[in-house]
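> Next comes the sequence, and after it the predicted model I'd like to discuss.
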Amino acid sequence: MTDRRRFLTGFGAIAGAVSAASVSKVAMAALPEPVIQTKPDTAAPLIPNTGRPYNPVVTLNGWTAPWRMNNGVKEFHLVAEPVVREMTPGFKAHLWGYNGQSPGPTLEVVEGDRVRIFVTNKLPEHTSIHWHGQRLPNGMDGVSGLTQPSIPSGKTFVYEFVARRPGTFMYHPHADEMVQMAMGMMGFWITHPKGKHPLIDEVDRDFVFLLNAYDIDPGAFTPKIMTMTDFNIWTFNSRVFPGISSMNVKHGDKVRIRFGNLSMTNHPIHLHGHEFLITGTDGGPTPKSTRWHEVTTDIGVGQMRQIEFLADEEGDWAFHCHKSHHTMGAMGHDVPTMIGVDHRGVAKKIAGLVPDYMVMGERGMADMGEMEMPIPYNTQKMMAGEGPFGGLEMGGMFTTVKVRREQKRGDYSDPGWFKHPSGTVAYEFTGQLPEPARASAPAGQSAPTTAARTPAAKDVEVRVRKPASGHSGH
């Protein structure tokens, strides 16, 4: 509804009573007006003009929620509601989220801030919010039935506590969690240090996003909430490549990337072209004695990681989950492998009955990226995205870090594709090739086995029986 780069300077009154959960002395005449955002673009950082200053973050394909100051308390208003999230152009999902989006807006505060969050429930069932990783009074922890009554549909509850430690946090429901998180209810929370911190360096760019996954059938809009392991849509902030924004930085910038995992499996996150340090986890900033350079870090379910690196190599550098099927989408998991199968004769006979029949997979899956096959309406393509040299054959959890010398400080706009200096791109070789060296030992062996040296030895055929139900539940 509004420009997300702007703070609200005034809030209209909303009629209705406020139901407070373990909150006293909150005599509020009116709620802060909720700020709603439905565009999937990456918003510019929200520079604070009230409260204590800090260096703001940039939420990948998201935004930071504005607040109002009320007698020294920083007040936010989150609305839990059904939303429509464009995951990539041509593919939208009917999810549940906050303030018009999934994930909800990032909340940014400063260490020591007293924070009051009004949570209005517009879902068809009760909910709550758990402030994942925070130190706070037990009655504000947001676990329905344990630390508070659930927030009924149509009601508003209040959470109030002091942001006691700086770090990278998340928020999500702890009510009907299997359904509500499968539907996309989650968001990021950043607590900035109140001053210079011995373990938290200042950076030039600070990006945040959540890892989440969905099971949405081709042509469908709503996730299947009963799925435990067999997901087919892998996302950064409920977006899939090529719908995920690039992270655009200036050459020489010190860059921080924070991410939390609210999917149902781990993700080894890999950065090309640079090494990074893990400078923060769920528990806060890491001691400097424990930091070493990596190019991949594995993040488990419910965990958060904060990495930092010096962007000193120009180019368009891939940033992705290293589980290969997490960089694809809308996959069928029970498709047989056809590599090496010559079925030209069978294909010819089938084509006589089904004129549009096409052979797929006998040379690998790359051919599918080139086929102009009709797909169901509102379906993510399996290997989408075009680069400067052709198809990227990527989807899902994939984006790029674009490092440019000409990028201005504070400029987050996309500079386009990298213009490679002459002689720095791999090319086809057309000269005389030397004979390649090849392994002489049997495959998988460092030396001949006894059976291989014995003339009388016979080959043993091993037959494997697979469960009739397949492997998808493993």
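Perfect, thanks for sending it.

> alpha carbons only for contacts and neighbour counts from here, please
Will do.

> Return the residues in contact with Leu210.
Taking CA atoms under 8 Å, 6 or more residues apart in numbering, we find Leu210 in contact with Pro103, Gly187, Phe188, Phe236, Asn237, Phe259, Gly260, Asn261, Leu262.

> Tabulate the residues you listed (a markdown table), appending distance to Arg363.
Output for these, formatted as a markdown table (distance: CA to CA, whole Å):
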| residue | distance to Arg363 |
| --- | --- |
| Pro103 | 39 |
| Gly187 | 42 |
| Phe188 | 43 |
| Phe236 | 30 |
| Asn237 | 34 |
| Phe259 | 36 |
| Gly260 | 37 |
| Asn261 | 35 |
| Leu262 | 36 |
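
> just the residues you listed now: which is nearest Ile269?
Using CA to CA, Phe259 comes nearest to Ile269 of these, at 9.6 Å.

> so who does the closest one touch?
Contacts of Phe259 by CA under 8 Å, 6+ apart are Val208, Phe209, Leu210, Leu211, Met304, Arg305, Gln306.

> Surely it is in a helix?
No: going by DSSP: H, G, I helix; E, B strand; the rest coil, the assignment for Phe259 is strand, not a helix.

> Gly187 versus that one, what's the distance?
11 Å (CA to CA, to the nearest Å).

> cool, and Glu86?
Distance, Glu86 to Gly187, by CA to CA: 17 Å.

> For these two, indicate the residue with more neighbours.
Gly187 (26 against 20; other CA atoms under 10 Å).

> Provide a list of residues in contact with the more buried one.
Ser102, Pro103, Gly104, Pro105, Thr106, Met170, Tyr171, His172, Leu210.

> ok, so of these, who is nearest Leu146?
For those, the nearest to Leu146 is His172 (15.7 Å; CA to CA).

> From what I see, the closest one and Thr127 are in contact.
No: His172 lies out of contact with Thr127 (CA atoms under 8 Å); the separation is 9.8 Å.

> Could you look up the SS state of Phe188?
At Phe188 the chain is in strand, as set by three-state DSSP.

> ok, now which ones touch it?
Pro103, Gly104, Pro105, Thr106, Leu107, Thr168, Phe169, Met170, Tyr171, Val208, Phe209, Leu210 are the contacts of Phe188 under CA under 8 Å, 6+ apart.

> just checking, the fifth one is part of a strand?
This means Leu107. Yes: applying three-state DSSP, one finds Leu107 inside a strand.

> another one to put next to it:
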Amino acid sequence: MSTRDTKGLSRRQMLVASGIGVAGGALLASREARAEGPRPAGRNLPPGRPGRDYQPVVVPNGSKLPWKLVDGVKVFHLVAGELEHEFAPGLKALCWGYNGRVHGPLIEAVEGDRVRFYVTNRLPAATTVHWHGLLLPCGMDGVGGLNQRAIPPGETFKYEFTLRQSGTLMYHAHHDEMTQIALGMTGFFIVHPRQPHGPKVDRDFALMLHEWKLEPGARRPDPNAMSDFNLLTLNGKAFPGTAPLVAKTGQRVRIRLGNMGPMDHHSIHLHGYQFRVTETDGGRMPESAQYAETTVLVPVGASRTVEFVADEPGDWAMHCHMTHHVMNQMGHGLPNLIGVKPEALDEKVRKLLPDYMTMGQAGMGDMDEMGMAMPANSIPMVGGKGRYGGITMGGMFTVLKVRDRLEGYGDPGWYENPAGTQALSAEAAELVRDGIDVNGDPGVLDGGA
């Protein structure tokens, strides 16, 4: 091709025409398609309906934002304000959120929908709403001072755009982010694909991860904390306040995990199953890029989606595998007493402090069983009641409950383990049969040596 022949050609035309590579042309074409959206410019698709166009998402301990249809546009109303929120029984605080909730209600819509949000500010400070991960006009992006004037207290602003992608997305305040996100101003924005991807799911859960600094006795979380968060939550709840995820044996389950911070990534582990990581906040992953895991890392500011078939009944733990993220307030700032022998110390100290009890010499697993008086507005570091005793975890912990038979999706209670499928105390005859000397050297077993 001569120099003259290239005059008037765009860069994309030159790349394709010169044979620089099909991949380069495809990449540019993909970017152009993404900018234009999955529909002809200026044309909205018919509003997607729950049950007809998508399987509605389940929000344990949470809620969804209602909408109404006005001239083909889905209209929503978000109200930012202060509220009292209960993290777990006995632990409450004044937080900031939307529509009276922490976290804000889940927004659910369909690719191609035209959506309109009225945002009313009832906070004592200005705010905005950023639609995290959504492709939209710059002026709707919601960064205070950059894209718009911040919404003053008492005012209502309008955001409107067409949904140009699908995926597990989020929304949050983007004005004085350190304060407002830390106090709870986040939520999910789920956009279902117009044409469903992959196998149909039966149960579709959404869990927002968050961390807080709430000192015992305090009425408000500390938004200035940069480390040593002492309260870790799923959908605003810390165990034992978290609701279980309930599914029937054989159902296909999707779990959407969102993390708006403030500071830490979370390594979410599900017991009893291998799942496939199928989606990031960038959308559905090609099947060839999906991969099997039992633990998925959810970075700050990102979402991850996993899917699996619930083929094994039982009560299965799901939790952050960072061990300090499965404890509550009273597990932080304690002296290390492992191995300490207090002997007569308790008796001596009780002459001054009648309720004194030395604890932590063998760990904190029994703290919930000690019956000690707790400071005002605080809960033990670990502990919820399980079928077989105390569950020595708190914070970012819940239970996937899979059952062969269900009557609705309420909590079915604890799982009844079939005979021969549960760890029990070993009988003496069994130890003798298998040559196990509990007082001897375990190294004498040579089968694998």
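Yep, that arrived. Predicted, not measured: the structure shown is a model, and the values here were computed from it.

> TM-score of the superposed pair?
Superposed pair, TM-score by TM-score structural alignment, normalised by the length of the second structure: 0.83. Supporting alignment: 388 aligned residues with a CA RMSD of 1.7 Å.

> which one of the contacts of Phe188 of the first structure sits closest to Gly195 of the first structure?
Thr168 (16.3 Å).

> so how far is Pro336 of the first structure from that closest one?
In terms of CA to CA, Thr168 of the first structure sits 42 Å off from Pro336 of the first structure.

> Neighbour count: the two, which is higher?
Neighbour count, other CA under 10 Å: between Thr168 of the first structure and Pro336, Thr168 has more, with 27 against 8.

> What remains of the contacts of Gly187 of the first structure once you look at the second structure?
Contacts conserved in the second structure for these, counting by both residues aligned by TM-score structural alignment, their matches' CA atoms under 8 Å: Pro103, Gly104, Pro105, Thr106, Met170, Tyr171, His172, Leu210.

> For the second one, which three-state class applies?
Assigned by three-state DSSP, the conformation of Gly104 of the first structure is coil.

> now swap in the last one and tell me
Following three-state DSSP, we place Leu210 of the first structure in the strand state.

> what's the counterpart of it in the second structure?
Here Leu210 of the first structure is matched to Met208 in the second structure, going by TM-score structural alignment.

> Okay, its match and His77 of the second structure: tell me how far apart.
Remark: distance between Met208 of the second structure and His77 of the second structure (CA to CA) = 21 Å.

> By residue count, what's the longest strand in the second structure?
Across the second structure, the strand with the greatest residue count (assigned by DSSP state E) is strand 73-88.

> tell me the contacts of the counterpart of Leu169 of the second structure in the first structure?
Alignment note (TM-score structural alignment): Leu169 of the second structure maps to Phe169 of the first structure. Phe169 of the first structure makes contact with Trp131, His132, Gly133, Gln134, Phe188, Trp189, Ile190, Thr191, Gly260, Asp282, Met304, according to CA under 8 Å, 6+ apart.

> same deal with Ser267 of the second structure?
Counted by CA under 8 Å, 6+ apart, Ser267 of the second structure has contacts Thr295, Val296, Leu297, Val298, Cys320, His321, Met322.

> my read is it is in a strand, agree?
Yes: under three-state DSSP, Ser267 of the second structure falls within a strand.

> and the residue nearest to it when sequence neighbours are not counted, how many neighbours?
Nearest in space to Ser267 of the second structure, with sequence neighbours left out and distances taken as CA to CA, 6 or more residues apart in numbering, is Leu297 at 4.3 Å. Number of residues near Leu297 of the second structure (other CA under 10 Å) recorded here: 16.

> wait, is Leu297 of the second structure part of a helix?
No: applying three-state DSSP, one finds Leu297 of the second structure to be strand, outside a helix.

> Give the full set of residues in contact with it.
His265, His266, Ser267, Ile268.

> ok, and the most crowded of these?
Highest neighbour count within the contacts of Leu297 of the second structure, by other CA under 10 Å: His266, with 24 neighbours.

> the helices in the stretch 151-300 of the second structure, which residues?
Ranges of helices within the stretch 151-300 of the second structure are 177-182, based on DSSP state H, counting those that start in this stretch.

> now the strands: where do they sit in it?
Counting by DSSP state E, counting those that start in this stretch, the stretch 151-300 of the second structure has strands at residues 156-162, 167-172, 186-192, 203-212, 231-234, 245-248, 252-259, 266-270, 275-280, 283-284, 291-293, 295-298.

> in the third one, what counts as buried?
Within strand 186-192 of the second structure, the residues that qualify as buried by neighbour count (16 or more other CA atoms under 10 Å) are Thr186, Gly187, Phe188, Phe189, Ile190, Val191, His192.

> Where in the first structure does that strand fall?
Counting by TM-score structural alignment, strand 186-192 of the second structure corresponds to residues 186-192.

> Closest to the centroid, which residue in the second structure?
Met208 (2.9 Å; CA atoms, centre = their mean).

> How much space separates that residue from Gly236 of the second structure?
Counting by CA to CA - Met208 of the second structure and Gly236 of the second structure are separated by 8 Å.

> quick one: common contacting residues for those two?
Counting by CA under 8 Å, 6+ apart, the shared contacts of Met208 of the second structure and Gly236 are His103.

> count of residues packed around the residue nearest to Tyr214 of the first structure when sequence neighbours are not counted?
The shortest distance from Tyr214 of the first structure to any non-neighbouring residue, by CA to CA, 6+ apart, is to Ile233 (5.0 Å). Neighbour count for Ile233 of the first structure, taken as other CA under 10 Å: 28.

> Give the equivalent position in the second structure for Ile233 of the first structure.
Under the alignment by TM-score structural alignment, Ile233 of the first structure pairs with Leu231 in the second structure.

> Of the contacts of Ser267 of the second structure - the most surrounded one?
With neighbours taken as other CA under 10 Å, the top of these is Cys320, carrying 26 neighbours.

> with the contacts of Leu210 of the first structure in mind, which one is nearest to Glu435 of the first structure?
Of the contacts of Leu210 of the first structure, the one sitting nearest to Glu435 of the first structure (CA to CA) turns out to be Phe236, at 44.6 Å.

> how much space between the closest one and Ser263 of the first structure?
10 Å.

> With neighbour numbers in mind, choose between those two.
Phe236 (29 against 22).

> so what's that one up against?
Phe236 of the first structure neighbours (CA under 8 Å, 6+ apart): Leu60, Phe209, Leu210, Leu211, Asn212, Ile244, Gly396, Met397, Phe398.

> Give me the spatial nearest neighbour of the last one, chain neighbours excluded.
Nearest residue to Phe398 of the first structure in three dimensions, chain neighbours excluded: His320, at 4.3 Å (CA to CA, 6+ apart).
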